[in-house]
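Asker: sequence unknown, structure follows:
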């Protein structure tokens, strides 16, 4: 075969073009791929209530959404309950890895830090697990939706119920970070509105302690009728166990678990947890739709456990987000996180976790809340049958009124 000058030049020009094609394909694939980053506690106090189970629920939503003309990739990371670790992961995810939406994020101090980073980068933040109501108050953002529950809802539900039942004097054992402070603040306000009194409070290190005996002794010395546990996960479990060991409940003291998850009740056992009153927005055995969701997701969950409310919230938020991306188009959704959030707010929500709902101007996702009592051992029909329903709070009443939050996004 004879090669002339023209053939050589054509071949030389084609070589770099051929080498560039794989890179172009990668970029084209990335441009048509939505990346979801699940950020939570994978190894500490909040592992069981969120952790790997949240990722399972996100993947379930992706699977059910199906192939709609774009790909979806899910990544996960452990923020170790540290704001600096969480915010650094998010910056790396967005700047280096092209993550479009941050999901879950327990620990309110981490959540508030992530909230600022996502706003700066104009991406999307769908918070399911952090509780501080400040996310729809002073710290509200056009890039954030607070999905599952918050400290105001918990305070109104559990705190209000305890005062109505005669628990009119309170002492708080409070995790010493943003979540605990917000939960104590919101609950104390409801106690006072109902005519009750707060006799004192003690702040406990977070993370950093498993021995709550000295704090329980201070609470008992106050002679309060109710000890409000403004903590969560392993801290709540340890407080309740140690209070039982001290015999506080036998002496007439009521424990108010202000944030208690199904996983906590499982760890405590019904013998210890029976009679606790708590507020949740999801329970696996609440209705036909929650049971159907649980049946689909449970085989993939750690220890075959039904989802907690925040894990169900990750499923719900992911599904609504993907529906929004489908409407907007991938390119538009990746380019402008605030525009995605605005479109999500404009669309009604509906899924098997929470049923119909909507998202308010301040980023608060609205759905009913439920006041439950933990069953006695003899009332339970089997594993994970732990709650009996006391009261349903309608969606429009469960959360803080829009005008009271102080969100700068709300037009007066």
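Answerer: Structure's in. What do you need? This one's a predicted model, so the numbers in the text were calculated from it and none came from an experiment. Residues are numbered from 1 along each chain as shown.

Asker: use CA for all of it now, contacts and neighbours both
Answerer: Noted.

Asker: center of this structure, which residue is that?
Answerer: The residue lying closest to the centre of the chain (Cα atoms, centre = their mean) is residue 129, at 1.7 Å.

Asker: excluding its backbone neighbours, what's nearest it?
Answerer: Spatial nearest neighbour of residue 129, excluding adjacent residues (Cα to Cα, 6 or more residues apart in numbering): residue 106 at 4.4 Å.

Asker: presented hereafter is structure B, for comparison with structure A:
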């Protein structure tokens, strides 16, 4: 198991806030954990960049809360629910971690969410995607911050169907909780808008060879081949579809989940024209550009929506702790729900009773190479979907916390 305690953040926070060694040692640290894929196919879009976002939030907050220095722990869950649960348990029981951020694998997030409720701590899912986190598995101790399978599937599928010639769909689906939820949620949108799902196939995480799956999709002759996956699997799917000449055969490949780093890895020549949903782009406003410049100076690249979300979620959580005057989860969660969310990626956002953050979702189109003015100048905004339209209705998720 990889278990990394980021002791260096304490020194960083002290340097940025002017706190001396004596003040740091005077109180037990207030600990926040970042639990993510740090080394595998999802790491570029979350992982180490999530840690950077959380550290920046801690530093911007001032480095202390409730009179205690804030310490950030980080660990790699290796995309395995048992390992993620083991790390979280150790953090809660031995390291007195008050909140966990990230959880960039839905199977891990769902497992840890149950543990978080049992141990009465706080969990902020900034990188996991399954809409079940605020559905049947919802928890009073958890928040789903950036996106979910419903919002991306709903927004992307509607945008693609409006573009025309997209009435039959075939899914290439990642065989774990997020992929299943993404296919389910997108299928419902397709059917509700008069389309048909004529087939699907599932693949394991980190599939380097998509040939057999793409062949099945081609043979099905669907108008749309939908990649219900993420990270390296999405990258491989789009690249290999290009090699197979899928688009020249009249079929459209759609990425139901894509992030800035995925598009960068694919390249504009291959990805140009691709439509996808996201919650943030580094170049969409002056505020976003200023934050992203700071982030890139540390991390070497602009933030994805997940990494910007880790920053905003941590700031919101720390403000709630400060306002509550306590780390008690019930008091903190009440404050988090009461406070509007206004940060670098969210304006007038709110947390619903099921834990879902409601914010705008955007449809982006990947630029042609000739349109790009720099390495990370990759996207152009096509549409803004208001949060109440992008996310699942509150009474439709079967969350036990919601009174219908």
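Answerer: Now that the structure is in, tell me what you want to look at. Here the structure is a predicted model, which means the values were calculated and not measured.

Asker: quantitatively, what TM-score do the chains reach?
Answerer: Between these two chains, after superposing, the TM-score reads 0.92 (TM-score structural alignment, normalised by the length of structure 2); 379 aligned residues with a Cα RMSD of 1.3 Å.

Asker: following the helix ranked longest in structure 1 in sequence, what is the next regular element?
Answerer: Ranked by residue count under DSSP state H, the longest helix found in structure 1 is helix 5-31. Per DSSP states H and E, helix 5-31 of structure 1 leads on to strand 33-40 as the next helix or strand towards the C-terminus.

Asker: point out the other helices and strands that that next one packs with.
Answerer: helix 51-65, strand 71-78, strand 101-104, helix 330-335 (3 or more Cα pairs under 8 Å, 6 or more residues apart in numbering; DSSP states H and E).

Asker: now do it: everything it contacts.
Answerer: 47, 50-51, 54-55, 70-81, 86, 93, 98-106, 330, 334 (Cα atoms under 8 Å, 6 or more residues apart in numbering).

Asker: map residue 41 of structure 2 across to structure 1 for me.
Answerer: Superposed on structure 1 with TM-score structural alignment, residue 41 of structure 2 falls opposite residue 45.

Asker: actually, residue 353 of structure 2.
Answerer: Checking TM-score structural alignment: residue 353 of structure 2 goes with residue 361.

Asker: quick one, what contacts the residue found closest to that match once you drop the neighbours it is linked to in the chain?
Answerer: Nearest non-adjacent residue to residue 361 of structure 1, counting by Cα to Cα, 6+ apart: residue 410, 6.4 Å away. Listed by Cα under 8 Å, 6+ apart, the contact partners of residue 410 of structure 1 are 361, 362, 402, 403.

Asker: out of the residues you listed, which end up buried?
Answerer: With burial judged by 16 or more other Cα atoms under 10 Å, the buried subset of these is 361, 362, 402.

Asker: residue 170 of structure 1: which of those is nearest?
Answerer: residue 402 (27.7 Å; Cα to Cα).

Asker: and that closest one, what does it touch?
Answerer: The contact partners of residue 402 of structure 1, taken as Cα under 8 Å, 6+ apart, are 362, 410.

Asker: with residue 39 of structure 2 instead?
Answerer: 47, 76, 78.

Asker: ok, the aligned partner of the second one in structure 1 - how many residues close by?
Answerer: In structure 1, the residue paired with residue 76 of structure 2 according to TM-score structural alignment is residue 78. If you count neighbours by other Cα atoms under 10 Å, residue 78 of structure 1 ends up with 20.
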